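Engineer: Coordinates only, no sequence provided:
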């Protein structure tokens, strides 16, 4: 049976990833979109979710690709209408607003899927298996990119709830929490805020786990030489690197895996599986780590950020 999906928020991530990925997944079809400022050929187009829900026979599921601020209200409306809901990352602007959505989904007998696209990268599961068989000595994350390239004109990302540099950094945290054999907790957070922005442009974090293994993370939106999306673990079985956002895995510098990005196609296959059974997949640990980074964060004011 085909899962008919409606997208809410036809912005950059929806056009770059969701729309083309849905087209490649058997058993999933895009049938409607709701967007204030955009439309898509070949599907029913609406201005708002409320307007789209007035034509509820067109779809069984809703993918929310809007900014996290205000997403709770949209998710609540879709779930209340009996629709399966997919949440683009992060699943909400706060940790506490997501759990009631999970309870509502169970009440309505529909699926709720809080997606972490980087967890579907090809190197993640092999890295998890490697670390499960190893004694980890230390972990270091370097996650750096150019905000002007990846988030052009997205003013919402600098507002409270937009996460700033944690928008990409949470991808690293989603991989970290998937591959480590034990949970980690934050011990130190240094956040760099441009003097004219409400969200950080860089973050230096330290974590530990129950065994005292140190984990360090360096997130930065000011990298102009190219993307650096790597997680390195020193272990008794060698040095593991999950590179290029999870596309590659190396051990002691030797490539063990190198595959193209098919993360969003895998997300929609998972969504179809959940919808078929009314399953719930909501892990908030990456978002909790971000919340903790703000709780423990020492604020450092840096030069103003001007996009152009």
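Structural biologist: Ah, there it is. In this text the structure is predicted, and so the values were computed from the model without any measurement.

Engineer: all contacts plus neighbour counts: C-alpha atoms, from now on.
Structural biologist: Will do.

Engineer: Distance check, the nearest residue to residue 193 once chain neighbours are set aside against residue 215.
Structural biologist: Excluding the flanking residues, the one nearest residue 193 by CA to CA, 6 or more residues apart in numbering is residue 200, at 4.2 Å. To residue 215, residue 200 is 20 Å away according to CA to CA, to the nearest Å.

Engineer: alright, now check it against this:
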């Protein structure tokens, strides 16, 4: 067995504490040896003020996981790549397609791994859903992705700023699944973005896509849902209907529960990252991000009531 890869975590906020740190603790492929944050520390782990201090203070560091807001991630990823470290990007991988493509070129030239992660693809039912859809004729796709921003992003102002994506921060999870499981490419035809009068990013969005066969693909994204949350993708085919529910952890075929899995998303991400590093490869799929960029480019902006956390 190869020795665990020594990794540092940059950004010790909610997503790092909720997902990354527990996943790394259950992933034998990595050892968490350092953290970087101006506002937080990790028990038993050396914590630096920022990435530059981390890189200067730990010569044995092999990989960096970036859990910082996307607005600052390009510069951090570039410096880590230039220092010869493998880089894991939380989703979304950046604020523009161009900067992510530039990071991919730099990683390839430097001979290090760059992984643009999409955690929802690692949900328990996604792989089986993808396999079931192979060769089937799809007639309609419906995406319902509705949650309460106050629950999942309390007090996080960066999500409402340019580059923060607003409701597309969770909505891109749905897009990452459908781009992975559907056996055809699709493109946006219409978008309606509801933007609070006191913010820059949308709180709700409706999207219509199609493909070369004119298949209707519809998405409703909303950040104002209280009570039970809705993360559901329905794919109708000539052979039956597939539903991925609860973010992909539950898989139904024709109303029959086929799989009800545990939350294994981030452990799966880090295991894939380790495989990429061992193989000397990158994984940078920007299709979900491109659909979001298309929505911002062609979407009708509708101003709605102010939103206060």
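Structural biologist: Nice, I can see it. Because the structure is a prediction, the values reported are computed rather than measured.

Engineer: TM-score of the superposition?
Structural biologist: The TM-score (TM-score structural alignment, normalised by the length of the first structure) is 0.98; 307 aligned residues with a CA RMSD of 0.7 Å.

Engineer: quick one, which of residue 200 and residue 215 of the first structure is more surrounded?
Structural biologist: Taking other CA atoms under 10 Å, residue 200 of the first structure and residue 215 do not tie; residue 200 has more neighbours (28 against 22).

Engineer: quick one: that one is in a strand?
Structural biologist: No: Residue 200 of the first structure: not assigned to a strand; according to DSSP: H, G, I helix; E, B strand; the rest coil it is coil.

Engineer: That one -> the second structure?
Structural biologist: In the second structure, the residue matched to residue 200 of the first structure (TM-score structural alignment) is residue 202.

Engineer: what do you get for residue 257 of the first structure?
Structural biologist: In the second structure, residue 257 of the first structure lands on residue 259 (TM-score structural alignment).

Engineer: Give me the neighbour count for the nearest residue to its match once chain neighbours are set aside.
Structural biologist: If the residues on either side of it in the chain are set aside, residue 259 of the second structure comes closest to residue 251, at 5.1 Å by CA to CA, 6+ apart. By other CA under 10 Å, 25 other residues sit near residue 251 of the second structure.

Engineer: show me the contacts for residue 251 of the second structure.
Structural biologist: 125-126, 129, 242-245, 257-260 (CA atoms under 8 Å, 6 or more residues apart in numbering).

Engineer: and it, what element?
Structural biologist: Element membership for residue 251 of the second structure (DSSP states H and E) is strand 250-253.

Engineer: again, but for residue 113 of the first structure
Structural biologist: Residue 113 of the first structure belongs to strand 112-114, assigned by DSSP H and E.

Engineer: hmm, who's touching that strand?
Structural biologist: The contact list for strand 112-114 of the first structure (CA under 8 Å, 6+ apart) reads 84-91, 101-102, 105, 271, 274, 279-283.

Engineer: likewise stretch 71-85 of the second structure?
Structural biologist: Counting by CA under 8 Å, 6+ apart, 51, 55, 61-64, 66, 86-87, 93-95, 99-100, 103, 106-107, 110-113, 163-164 sit against stretch 71-85 of the second structure.

Engineer: so the strand holding residue 113 of the first structure aligns onto which residues of the second structure?
Structural biologist: Residue span in the second structure matched to strand 112-114 of the first structure, by TM-score structural alignment: 114-116.

Engineer: Give me the mean distance between the matching stretch and the first structure.
Structural biologist: Averaged over the aligned pairs, stretch 114-116 of the second structure sits 0.3 Å from the first structure after superposition, using mean CA distance after the TM-score superposition for the first structure.

Engineer: can you give me the offset of that stretch from its chain's centre?
Structural biologist: Centre-to-centre, stretch 114-116 of the second structure and its host chain are 11 Å apart (CA atoms, centre = their mean, to the nearest Å).

Engineer: Same question for stretch 237-249 of the second structure.
Structural biologist: 20 Å.

Engineer: which residues of the first structure does it align to?
Structural biologist: Going by TM-score structural alignment: stretch 237-249 of the second structure matches residues 235-247.

Engineer: How about stretch 169-188 of the second structure?
Structural biologist: Under TM-score structural alignment, the match for stretch 169-188 of the second structure is residues 167-186.

Engineer: Name the residues of that stretch that come out as buried.
Structural biologist: Neighbour-count burial for stretch 167-186 of the first structure, with 16 or more other CA atoms under 10 Å as criterion, is recorded at 167-181, 184, 186.

Engineer: Starting from residue 266 of the first structure, give me the distance back to whatever residue of the first structure lines up with residue 49 of the second structure.
Structural biologist: Taking TM-score structural alignment, residue 49 of the second structure has residue 47 as its aligned residue in the first structure. If you measure residue 47 of the first structure against residue 266 of the first structure using CA to CA, the figure is 28 Å.
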